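In: Return atomic coordinates for the entry below.
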Amino acid sequence: MARMDLFDDATALTAIPIEDGRLAFQQRLDLDLSPQDVFCRLRDETDWRAEQIQVWGKLHLQPRLSAWHGTARYRYSGKTFEPQPFTPLQLHIKQAVELATGCRFNSVLLNYYRDERDSMGFHADDEPELGPEPAIASVSFGAPRTFILKHRTVPKTVKLALGDGCLLLMAGTLQRHWTHGINKERTARGPRINLTFRLIL
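Out: Here you go, the predicted structure:
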């Protein structure tokens, strides 16, 4: 099991050495707003929903709140998500993410982890409408949580502490070879909001 050390240069998108895909990290996305202000606005301006998804033929309530924004509908876990329009703040963050990564995005999934009991099951963002080698840009605000990647075919695990205002880029063949998720935790955690920007083809 590898725990990656993050980088001293907060403003640079830096590659993380990883097999079977591309992974890059920036400790602080360059925004003209503080991460705390962004968190509060996202929390208050977003129409959060408790969604049900289908897993192994059964409906389950997601252990977090979510919202889908952008210009394209998205289908995963047996459910189709109709987009809400980008808000001005989301567009501002999207432009900063596109500048930092050199990638273009037309949609964003927002997840609100209210405390340590909220989580994200292990999965890959490998839906056909994302294309064969999708770029997924993840931006986090609020309390840090541990992001875990597990290789599909070899016993390799990577853990990253995603803190307030950081940017993580997953690209290349990563979704084909790795799954990722966020576990529930035993120690108390404050709220966290994560945005994952995607290009729906």
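
In: can we go C-alpha only for contacts and neighbour counts from here?
Out: Fine.

In: would Arg176 count as being in a strand?
Out: No - counting by DSSP: H, G, I helix; E, B strand; the rest coil, Arg176 is located in no strand; its state is helix.

In: And the residue of the chain positioned farthest from its centre, how close does it get to Leu33?
Out: The centre of the chain is farthest from one residue, Gly57, which by C-alpha atoms, centre = their mean lies 25.1 Å away. Using C-alpha to C-alpha, to the nearest Å, we find Gly57 at a distance of 43 Å from Leu33.

In: how many other residues sit next to the residue nearest to Leu13 when sequence neighbours are not counted?
Out: Ranked by C-alpha to C-alpha, 6 or more residues apart in numbering and with sequence neighbours excluded, the top spatial neighbour of Leu13 is Gln26, at 4.5 Å. The number of residues packed near Gln26 is 25, by other C-alpha atoms under 10 Å.

In: And this one, please, so the two structures can be compared:
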Amino acid sequence: MTVESNLFKDLELPDSEVYYCPDFLNRDEADVYFKHLRAKIPWQQDDIKVFGKVYAQPRLTALYANNNKPYSYSNITMRPHLFTPELTELKKKIEQYCHYKFTTCLLNLYRNGKDSNGWHADNEKELGKNPVIASLSLGADRLFHLKHNTVPDLKHKLVLQHGSLLLMKGKTQHFWKHQVPKTSKPVGERINLTFRIIK
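Out: Predicted coordinates:
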């Protein structure tokens, strides 16, 4: 296993390698990064096409990279900004514990409980055969759901906390989908940074 096992809890889901660290950043660090990213990132809202209909994506996004490689999903192609010093700091912190070198970060801003990310796998071809996704959560806690593609009873729910890090690797994206569902409960803003490798 190429993660620091004393920090990360293995979710022990079949056909996957999914690890969770609830307090990767302490609260003060997480607060500072959240405020900075909320104010400084050039957030955008793209349209997505679902079953022939066009909708405004139910969250805001931004793409950063240390190369100029675009990233495409759901008929959206995003062009990256260059990593800021703060994103570079976070990237290095995560790389130190995950032992992977990330090239790209897709950021998501969930403004309230109506913002969401539907069932999907991070299996775009530019991510390679067995993608490594390191997902840092800042701001309000949100539920994260996982479900197996072929075994209906295999499901898992996890609360992604402020300052937490979730790592998905190996064959996870081949066998599992995940989502951040809508919620009717009052909930504050959440920023999610998903670090990826695009070669």
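
In: Just give the TM-score of the two.
Out: The pair, once superposed, lands on a TM-score of 0.92 when counted by TM-score structural alignment, normalised by the length of structure 2; 191 aligned residues with a C-alpha RMSD of 1.4 Å.

In: how about the residue farthest from the centre of structure 1, what's its match in structure 2?
Out: Per TM-score structural alignment, the equivalent position to Gly57 of structure 1 in structure 2 is Gly52.

In: how about the helices in structure 2?
Out: For structure 2, the helices identified by DSSP state H occupy 27-40, 85-98, 172-175, in order along the chain.

In: Give me the neighbour count for whichever residue in structure 2 pairs up with Ile16 of structure 1.
Out: Residue correspondence, TM-score structural alignment: Ile16 of structure 1 in this structure matches Leu11 in structure 2. Residue crowding around Leu11 of structure 2 was assessed by other C-alpha under 10 Å; the count is 13.

In: Same question for Phe51 of structure 2.
Out: By the criterion of other C-alpha under 10 Å, Phe51 of structure 2 has 5 neighbours.

In: got it, and Phe86 of structure 1?
Out: Once other C-alpha under 10 Å is used to define contacts, Phe86 of structure 1 is seen to have 17 neighbours.

In: Make sure it is actually in contact with Trp68.
Out: No - assessed by C-alpha atoms under 8 Å, Phe86 of structure 1 is found out of contact with Trp68, at 9.1 Å.

In: counterpart of Ala124 of structure 1 in structure 2?
Out: When structure 2 is aligned by TM-score structural alignment, the residue opposite Ala124 of structure 1 is Ala121.

In: Could you tell me how far its match is located from Val187 of structure 2?
Out: Per C-alpha to C-alpha, Ala121 of structure 2 is found 25 Å from Val187 of structure 2.

In: what does Leu109 of structure 2 give?
Out: Computed with C-alpha to C-alpha, the distance linking Leu109 of structure 2 and Val187 of structure 2 is 13 Å.

In: ok, these two, which is more surrounded?
Out: Between Leu109 of structure 2 and Val187, counted using other C-alpha under 10 Å, the more crowded position is Leu109 (25 against 16).

In: quick one, what contacts the equivalent of the more buried one over in structure 1?
Out: For Leu109 of structure 2, the aligned position in structure 1 is occupied by Tyr112, per TM-score structural alignment. Tyr112 of structure 1 makes contact with 43, 48, 64-66, 191-194, according to C-alpha atoms under 8 Å, 6 or more residues apart in numbering.

In: Filter these down to the buried ones.
Out: Buried by 16 or more other C-alpha atoms under 10 Å: 48, 64-66, 191-194, out of these.

In: List just the nearest of those residues to Val38 of structure 1.
Out: Checking those against Val38 of structure 1 by C-alpha to C-alpha gives Ile193 as the nearest, at 9.6 Å.

In: close enough to count as contact, that closest one and Ser140?
Out: Yes - under the criterion of C-alpha under 8 Å, Ile193 of structure 1 is in contact with Ser140, at a separation of 5.9 Å.

In: which residue sits closest to Ala65 of structure 2 in space, ignoring its chain neighbours?
Out: If you skip the residues right next to it in sequence, Ala65 of structure 2 has Thr104 as its closest partner in space, 4.1 Å away by C-alpha to C-alpha, 6+ apart.

In: Could you check how far that neighbour is from Ile76 of structure 2?
Out: The spacing between Thr104 of structure 2 and Ile76 of structure 2, counted by C-alpha to C-alpha, is 16 Å.

In: higher neighbour count, those two?
Out: Neighbours per residue (other C-alpha under 10 Å) separate Thr104 of structure 2 from Ile76, with Thr104 holding more: 27 against 12.

In: which residues does the equivalent of Thr80 of structure 1 over in structure 2 contact?
Out: Residue-level alignment of Thr80 of structure 1 against structure 2, with TM-score structural alignment as criterion, gives Thr77. With contact taken as C-alpha under 8 Å, 6+ apart, Thr77 of structure 2 is in contact with 70-71.

In: what does Asn149 of structure 2 align to in structure 1?
Out: The pairwise alignment with structure 1 assigns Asn149 of structure 2 to Arg152, based on TM-score structural alignment.
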